[in-house]
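Visitor: Sharing a model that was predicted from the sequence below.
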Amino acid sequence: MVDAADAIDKARAAVSERAELPGMSLMEHLDELRRRIVHSAAYLIAGFAFAWIFRIRLLHFLQAPLLKVGKSLVFTHPMDALNLYLYVALLAGAIVASPFILFQVWLFIAPGLYQKEKRFVWPFMGATVTLFLLGAAFGYYYVLPGAIKILVIDFGHDFTPMITIEDYSSFFLSIILGLGISFELPILIFFLALFGIVSPRFLWKNIRYAILAVFIVAAVICPSPDPWTMCIYAIPMLALYVVGILVAWWVHPDRKRSKEAAAS
């Protein structure tokens, strides 16, 4: 409870300090938000148009885990095939455009940051995109094939599978997007620590709750009840939590103040 109260007090202090920064009026904020949304939408459309050129290759890439076990997609509605092409082009286009969209997000929040904090823009963008791609790759190359093998081959060998485009697309997106977002944990901790909301000590003290949460997530995404398989999915996320603790130690305001006090 003391740690939580300290975290709240530090967050309030950080907010009060930032209130002293030169600010914009409400209308200026709304106008800036509109500008960033318009730019982000333009980048997303450009990414979609670029990905549409490679839609057939992208479709083969999406179906590859299923084709490896000798299964293929079926559709039950005349629009399903077209919708799948649109889906893969939009998903790939969003990934291509993500660095530019993240830069727009950064431009929106940058006026509320100190000059010394703005230097994190390129590491932030690089780390965010890299971690998401690592999570998506982990899902595509390990989780998705394992899930298909267990669910379709092992448990479904006595039945005739009819995997529709709609069902497979939802299943694919839930794994890839879910793991991609899960791998952003160090980035979330980075911002919470930067603003003084959490501290390395708080994160380390509550690591047992983090372990519990990670294994709950692993149990949801893991297709097998086997504890060893579950551990394979949980270990990368636990490693990212530990990395987040190190990141929190690096950027937390208390460390900076201690370093400045020691230097003076």
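Guide: Received it, and whenever you're ready, just let me know what you need. Residues are numbered from 1 along each chain as shown.
Visitor: going forward, measure contacts and count neighbours with C-alpha atoms only.
Guide: Noted.
Visitor: any idea how far the nearest residue to L192 once chain neighbours are set aside lies from I189?
Guide: Excluding its sequence neighbours, the residue lying closest to L192 (Cα to Cα, 6 or more residues apart in numbering) is V198, at 5.7 Å. To I189, V198 is 8 Å away according to Cα to Cα, to the nearest Å.
Visitor: where along the protein do the helices fall?
Guide: 2-18, 26-53, 55-67, 80-109, 121-138, 144-148, 165-182, 185-194, 200-205, 207-221, 227-251, 253-263 (DSSP state H).
Visitor: Identify, out of these, the most deeply packed stretch.
Guide: Comparing those by mean neighbour count (mean count of other Cα atoms under 10 Å), helix 185-194 ranks first with a mean of 21.
Visitor: Check which helices and strands it is in contact with.
Guide: Helices and strands touching helix 185-194, as assessed by 3 or more Cα pairs under 8 Å, 6 or more residues apart in numbering; DSSP states H and E, comprise helix 121-138, helix 227-251.
Visitor: re the thing from before, show me what contacts the residue nearest to L192?
Guide: 7, 189, 192, 248 (Cα atoms under 8 Å, 6 or more residues apart in numbering).
Visitor: A further structure is provided below for comparison with the first:
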Amino acid sequence: MTRTERTTRSSREARAPKSGKPRDGRMSLGAHLVELRKRLFLAAIAIVLGMIAGWLVSDWVLNALRVPIEQLAEEQGRVASLNFTDISSAFDLRLQIAFTVGVVVSSPFWLYQIWAFLMPGLKRKEKQYAVGFVLSAVPLFLLGCLAGWLVMPHMVVLLTGFAPQDTTALISARTYYDFVLKLVLAIGIAFVLPVFLVLLNFAGVLSAKAILKSWRIAILAITLFTAIATPAADVMSMFLLAIPMVILYFGAAGIAFLNDRRRAKRALALDAELAI
């Protein structure tokens, strides 16, 4: 290699980026993997710190979970208790509570890490949709989880009421916690479904007319869901849970209608420009 070639090669290496990003701004596969590892590591640290906080409040969570058990014992006049079936079940349950609380508490941080990793690959309009989805979905999900927590005691009393009289309700602590967690998450996700309708509309997959056309089916599905999630005798709780879900459904239809009208006006303006 001549002296001139060595000088040219050295100058190219000096100009080459050291961050793994080519001059056009795109990242290589190796740089993507390094970035992903970094984001996952930070998210894991946040979850671990949240688990420490969850462990500290696990006593409060267990006491809150025992309230429906005490309520059914009082209302049904039977012996009811929360049981730990083996030696490590109490410790395992506390770990599960700590993990659940840790994921919830640290969710803003690890959601940001996911967003920061995906953001460079999104277009401007896609970023706007993603921001709008997160800002609307997270509060609705938390509101749905709160609603699920409020109807959970009614579910416990209802389902245990099918047991014969003069029997004892010995409820496994871990099974009971799994039931409560699934119920709360199910209602939380149900509150987020209208956001998916809006997202599909903005993506051009679903029109407002199609959403409104299915309003009877939607109300029937919401009524069946709330009837399952609340005792049949407690009609007020069923309506308190169904009313906000129906409002969210028609709210999603209204937003989709405004978006369809804006899209139609834009199409007419474009056709007018092309006709000139």
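Guide: All right, it came through fine. Values in this document were obtained by computation on a predicted structure and should not be read as measured data.
Visitor: before we move on, the earlier item: need the contacts of V198 of the first structure in a markdown table with distance to M27 of the first structure, can you?
Guide: As requested, the contacts of V198 of the first structure are exported to a markdown table (distance: Cα to Cα, whole Å):
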| residue | distance to M27 of the first structure |
| --- | --- |
| A7 | 32 |
| I189 | 31 |
| L192 | 27 |
| A248 | 34 |
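Visitor: What remains of those residues once you look at the second structure?
Guide: Retained in the second structure by both residues aligned by TM-score structural alignment, their matches' Cα atoms under 8 Å are the following of these: 189, 192.
Visitor: and of the contacts of V198 of the first structure, the nearest to A239 of the first structure?
Guide: For the contacts of V198 of the first structure, the residue nearest A239 of the first structure by Cα to Cα is I189; the value is 13.3 Å.
Visitor: Which residue in the second structure aligns with the closest one?
Guide: Applying TM-score structural alignment, one finds that I189 of the first structure aligns to L197 in the second structure.
Visitor: list the contacts for that match?
Guide: 206, 211, 252-253.
Visitor: nearest spatial neighbour of the aligned partner of Q113 of the second structure in the first structure, skipping sequence neighbours?
Guide: Here Q113 of the second structure is matched to Q104 in the first structure, going by TM-score structural alignment. Spatial nearest neighbour of Q104 of the first structure, chain neighbours left out: R36 (5.6 Å); criterion: Cα to Cα, 6+ apart.
Visitor: Do I have it right that that neighbour meets V105?
Guide: Yes - using Cα atoms under 8 Å, R36 of the first structure is in contact with V105, at 7.2 Å.
Visitor: re the thing from before, I'd like the helices and strands packed on helix 185-194 of the first structure laid out as TSV, including distance to L26 of the first structure.
Guide: Shown next, in TSV, are these (distance: least, Cα to Cα, whole Å):
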stretch	distance to L26 of the first structure
helix 121-138	24
helix 227-251	30
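Visitor: Of those, which is nearest D3 of the first structure?
Guide: Closest to D3 of the first structure of these is helix 227-251 (Cα to Cα; 15.0 Å).
Visitor: quick check: angle from the closest one to helix 121-138?
Guide: 180 degrees (axes from the mean of the first three to the mean of the last three Cα atoms, to 10 degrees).
Visitor: that older thread, pipe the contacts of L197 of the second structure into CSV and attach distance to F191 of the second structure per row.
Guide: Formatted as CSV, those follow (distance: Cα to Cα, whole Å):
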residue, distance to F191 of the second structure
L206, 19
I211, 16
A252, 11
A253, 15
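Visitor: Can you say which two of these are spatially most distant?
Guide: L206 and A252 (11.5 Å).
Visitor: Quick check: the match of Q113 of the second structure vs S98 of the first structure, distance?
Guide: From Q104 of the first structure to S98 of the first structure the distance is 10 Å (Cα to Cα).
Visitor: ok, now G180 of the first structure?
Guide: Taking Cα to Cα, one finds G180 of the first structure at 13 Å from S98 of the first structure.
Visitor: Check Y85 of the first structure too.
Guide: 20 Å.
Visitor: Next: T160 of the first structure.
Guide: T160 of the first structure is 39 Å from S98 of the first structure, by Cα to Cα.
Visitor: Please apply the same query to F138 of the first structure.
Guide: 19 Å.
Visitor: Where in the second structure does stretch 50-59 of the first structure align, residue-wise?
Guide: Stretch 50-59 of the first structure maps onto residues 53-62 of the second structure, going by TM-score structural alignment.
Visitor: centre of the chain versus the matching stretch, how much separation?
Guide: 22 Å (Cα atoms, centre = their mean, to the nearest Å).
Visitor: Which residue, other than its chain neighbours, is closest to the most centrally placed residue in the first structure?
Guide: By Cα atoms, centre = their mean, the first structure has its centre lying nearest to I181, at 2.2 Å. Among residues not flanking I181 of the first structure along the chain, F132 sits closest, at 6.2 Å (Cα to Cα, 6+ apart).
Visitor: State the distance from the aligned partner of that neighbour in the second structure to V101 of the second structure.
Guide: Matched by TM-score structural alignment, F132 of the first structure corresponds to F141 in the second structure. If you measure F141 of the second structure against V101 of the second structure using Cα to Cα, the figure is 15 Å.
Visitor: Also A14 of the second structure?
Guide: Distance from A14 of the second structure to V101 of the second structure, by Cα to Cα: 49 Å.
Visitor: same check, this time on S10 of the second structure
Guide: 54 Å.
Visitor: just L181 of the second structure next, same as before
Guide: For L181 of the second structure relative to V101 of the second structure (Cα to Cα), the value is 11 Å.
Visitor: can you check E273 of the second structure too?
Guide: Counting by Cα to Cα, the gap from E273 of the second structure to V101 of the second structure is 56 Å.
Visitor: What of R174 of the second structure?
Guide: Taking Cα to Cα, one finds R174 of the second structure at 16 Å from V101 of the second structure.
Visitor: residues in contact with L93 of the second structure?
Guide: Neighbours of L93 of the second structure in contact, by Cα under 8 Å, 6+ apart: 173-174.
Visitor: Show me what it lines up with in the first structure.
Guide: In the first structure, L93 of the second structure lands on L84 (TM-score structural alignment).
Visitor: residues making contact with the match of stretch 50-59 of the first structure?
Guide: Contacting residues not belonging to stretch 53-62 of the second structure are listed as 94-95, 97-102 [Cα under 8 Å, 6+ apart].
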